[in-house]
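Participant: Sequence plus the predicted model coming up.
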Amino acid sequence: MLIPTLYQHAQEDSSNSSAEALPELFRKDAPLKVRLQYSNKSLKRDTNDSTYLQSMIWFSDGELWDSLPADLRARGNFRRKTCYFAPLKIRIKRSKSSSTPFQGSEKLKMVLPCQLDRNTGDYVLREYLAYKIFERLAPFHFKTRLAEVTLIEDKGRREVTHEFYGFLIEDMDHLCKRYEGQEVKRLIHPLQQDDLASAQNDLFEFMIANTDFSTTQQHNQKLLFVKKRIIPLPYDFDMSGLVNAPYAAVTNIQNLEGSITQVTDRIYKGYERDTALLQNVRRDFLQKRPEILSELEALETYFQDPLQYREAYEFLESFFSILEDEKKFERQVLNRLRSR
């Protein structure tokens, strides 16, 4: 049969990402302890795609602490302007990373909380959860690692210490090496992208109620070419309804028929695919419901506000209620497939 064959093919392809190919940093689930020190003001003002601050990163993957020189820069135009803490791009020299958890992961992204609010770290946990969910749903995905971050902020003659959760994301170059593929840097129309991977990607974005992406313009999407297939890879989920950050807003990256007024509203943005394929992806998501909820349950002890945890749980459950209902799935997904 066509559909099981497609799923078997995807699982065989994902076997390229063996435990041996996975950098040590991403082989553990326990949070990595990280200490950073820099001027937040300088980071946002003085760094860009090619200009970095020279700094250090202190880390502990057990009881002992170690350190490495690291180059840091701010990333993300929106968060740089809107947030107190900008997310980071981290570079570590390969010659310095040997025999450390960063060996094989010399380029990384780090997601930090946006503001100084007491429960701001809970939004980071919810975005981290989105990555972990997609890891359960699709064979091709970015690896992440939760981090307990201590940031010593240089403010003139003072030092201010902040403690919160963040997480690390593998670089696209590392992902390509892991899957023995290569990045496609030109625009490829979604209907030329792999059907199964596209359906998984689109239904996942619907699950987390994310509108801040475009498979047409490759906004918050990367493309991986592996075994003659073009695979979309989603990232950056802070604008999604699952995260429901205070600054999040519905985006107009693609014009959509039907209006939504808040980020927790779901609207399907996927293109036309074979109905049997979409139904099979739907069943696969439902079968993986316990695994998906287990990813959230594993984070429960890290949440500062129990209401944030409960909100995330109920939000995921509301998605599965759509999948379980034939009429809702037809109305909200099958009847909304895009041809252009």
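Facilitator: Now that the structure is in, tell me what you want to look at. Numbers count the residues shown, from 1 in each chain.
Participant: Please count neighbours and contacts with C-alpha atoms only from this point.
Facilitator: OK.
Participant: Could you grab the helix/strand/coil label for Leu72?
Facilitator: strand (DSSP: H, G, I helix; E, B strand; the rest coil).
Participant: Tally up the residues packed near it, please.
Facilitator: For Leu72, the neighbour count with other Cα atoms under 10 Å is 27.
Participant: what's the spacing between it and Met110?
Facilitator: According to Cα to Cα, to the nearest Å, Leu72 and Met110 sit 10 Å apart.
Participant: what's the overlap in contacts for the two?
Facilitator: Any residue near both Leu72 and Met110 by Cα atoms under 8 Å, 6 or more residues apart in numbering counts here, and that gives 88-90.
Participant: take the one below as the second:
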Amino acid sequence: MFGVRGFIAGFFLTALAAFPASAQHPLFSDDAEVQIVLEAPLNTLIRNADRSTDAVPAVATITAPGAQAERFDIQLSPRGFSRRTGGICTFPPLRLDFDATRGTSMRGQNRLKLVTRCRNGANYEQLTVLEYTAYRLYNEITPLSFRVRPVRVTYRDTEGRRREETQFNFLVEDLDDVARRNNEMAALEVLSNEVRSSQLHTETAAVYGLFQYMIGNLDWDMVSGHAGDECCHNSKLVGATAESRENVIPIPYDFDYSGFVNAPYAIPPEGLGVANVRTRYYRGLCRHNEQVPAAAERIRARRSALYAVIDGEPRLNANNRRNARRYLDEFFAILDDPQRVQRQIIDRCRR
């Protein structure tokens, strides 16, 4: 399968060149930690998060490395679904809506997702670091991915009901910024199944599916979600224009249910016969099978860079770093064996 690696790699890189990366927003051009102090009625927000995503007024004081602190009036709201409503987390993921950012380090950033620590304790902090690392791994494979920025957030409850706490969190790039820095593309605002799998850009969809297999993630779909909801399940779509219905690019997010993160609350979807999330199960689409060899070669070519992401993440403890490397070792052992690629990837594709 991989005897013509040079040809395959050239083919894939030519396809990828159709989506060159442009300049990205300064917030996501660096990976140094940003310090944030959030002051808000946190007790009320957290107590109501399982049944309400209503925003509360808050103040965010943001200090980038080597810069002066800047104060912003924002609206702070819970977001997400499983972590917020499923009885999983005691602290919800958050959304930050900025009122005014012109002339500041946050210029152009109006609405940002903040990935928080699900529960108290060092183990849950490590899960946040692992999910952050998963985003960084996909960044190494393709620019058609969400950038992330590490932040150290101090939470102060203005109601005086919660003890001050500081967490490692990370911000996720806005979809419009992802689209703009990739050849001035546009985000698609579509409902579940409004875009068909036949309308996806085949090379990037194959990379998407193989990446999800690499990190052992089953909690996604490139075109579907809950009926009537915005597309798609843990994916967003971009295209040449907001009306595009060909060569549509799926971009994944939310990796906490992956085997790479291995959160204690993560369980495989029903009906797949998978015992736990650490067990890889390929869910890429059969229509992209012809592109799998090129996608595999693209990832193989980035092998050293992927391990460097894990080795270079200072917040990972030694045990989780070792487990993360071993999990990638198992993936590359499959890619290095054409028979296993055929048996465990190609033959298991989703129709």
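Facilitator: Cool, the structure landed. If you're wondering where the values come from, they're calculated on a predicted model, not measured in any experiment.
Participant: Which helix or strand contains Phe170 of structure 2?
Facilitator: Phe170 of structure 2 belongs to strand 165-172 when elements are defined using DSSP states H and E.
Participant: what do you get for Asn120 of structure 2?
Facilitator: Under DSSP H and E, no helix or strand contains Asn120 of structure 2.
Participant: which residue in structure 1 lines up with it?
Facilitator: Residue pairing (TM-score structural alignment): Asn120 of structure 2 is matched to Leu116 of structure 1.
Participant: Does that match touch Tyr84 like I think?
Facilitator: Yes - taking Cα atoms under 8 Å as the definition, Leu116 of structure 1 is a contact partner of Tyr84 at 7.1 Å.
Participant: what about these two, which has more around it?
Facilitator: For Leu116 of structure 1 versus Tyr84, neighbours defined as other Cα under 10 Å are more numerous around Tyr84 (16 against 13).
Participant: any idea how far Pro20 of structure 2 is from the equivalent of the more buried one over in structure 2?
Facilitator: By TM-score structural alignment, Tyr84 of structure 1 lines up with Thr90 in structure 2. Distance, Thr90 of structure 2 to Pro20 of structure 2, by Cα to Cα: 41 Å.
Participant: Check Pro78 of structure 2 too.
Facilitator: Pro78 of structure 2 is 34 Å from Pro20 of structure 2, where distance means Cα to Cα.
Participant: The two: who's more crowded?
Facilitator: Pro78 (25 against 12).
Participant: Which position in structure 1 pairs with the more buried one?
Facilitator: Superposed on structure 1 with TM-score structural alignment, Pro78 of structure 2 falls opposite Ala74.
Participant: can you tell me which residues contact the residue positioned nearest the centre of structure 2?
Facilitator: Centroid-nearest residue in structure 2, with Cα atoms, centre = their mean: Tyr253, separated by 3.1 Å. Shown in contact with Tyr253 of structure 2 (Cα under 8 Å, 6+ apart): 135, 146, 234-236.
Participant: if you set the cut-off to 6 Å instead, what comes out?
Facilitator: Neighbouring residues of Tyr253 of structure 2 by Cα atoms under 6 Å, 6 or more residues apart in numbering: 234-235.
Participant: what residue of structure 1 matches up with it?
Facilitator: Per TM-score structural alignment, Tyr253 of structure 2 is aligned with Tyr235.
Participant: how close does its match get to Arg336 of structure 1?
Facilitator: In terms of Cα to Cα, Tyr235 of structure 1 sits 23 Å off from Arg336 of structure 1.
Participant: for Val111 of structure 1, same thing?
Facilitator: Separation of Val111 of structure 1 from Arg336 of structure 1 (Cα to Cα): 33 Å.
Participant: before we move on, the earlier item: so the match of Pro78 of structure 2 makes contact with Ile90?
Facilitator: No - applying Cα atoms under 6 Å as the test, Ala74 of structure 1 and Ile90 come out as separate, 9.1 Å apart.
Participant: so what's in contact with the two at the same time?
Facilitator: Taking Cα under 6 Å, 6+ apart as the criterion, Ala74 of structure 1 and Ile90 do not both touch any residue.
Participant: So Arg298 of structure 2, which state does it fall into?
Facilitator: helix.
Participant: Map it onto structure 1.
Facilitator: Going residue by residue (TM-score structural alignment), Arg298 of structure 2 aligns to Asp284.
Participant: do you know how far the nearest residue to Ala15 of structure 2 once chain neighbours are set aside is from Asn234 of structure 2?
Facilitator: In space, Ala15 of structure 2 comes closest to Glu203 once its chain neighbours are excluded; the distance is 7.0 Å by Cα to Cα, 6 or more residues apart in numbering. From Glu203 of structure 2 across to Asn234 of structure 2, the span is 19 Å (Cα to Cα).
Participant: quick one: the helices in the stretch 151-300 of structure 1?
Facilitator: Ranges of helices within the stretch 151-300 of structure 1 are 172-179, 195-207, 275-287, 289-297, based on DSSP state H, counting those that start in this stretch.
Participant: tell me the contacts of Ala147 of structure 1?
Facilitator: Ala147 of structure 1 is in contact with 31-33, 165-167, counting by Cα under 6 Å, 6+ apart.
Participant: For it, give its distance to Tyr128 of structure 1.
Facilitator: In terms of Cα to Cα, Ala147 of structure 1 sits 10 Å off from Tyr128 of structure 1.
Participant: got it, and Phe320 of structure 1?
Facilitator: From Phe320 of structure 1 across to Tyr128 of structure 1, the span is 20 Å (Cα to Cα).
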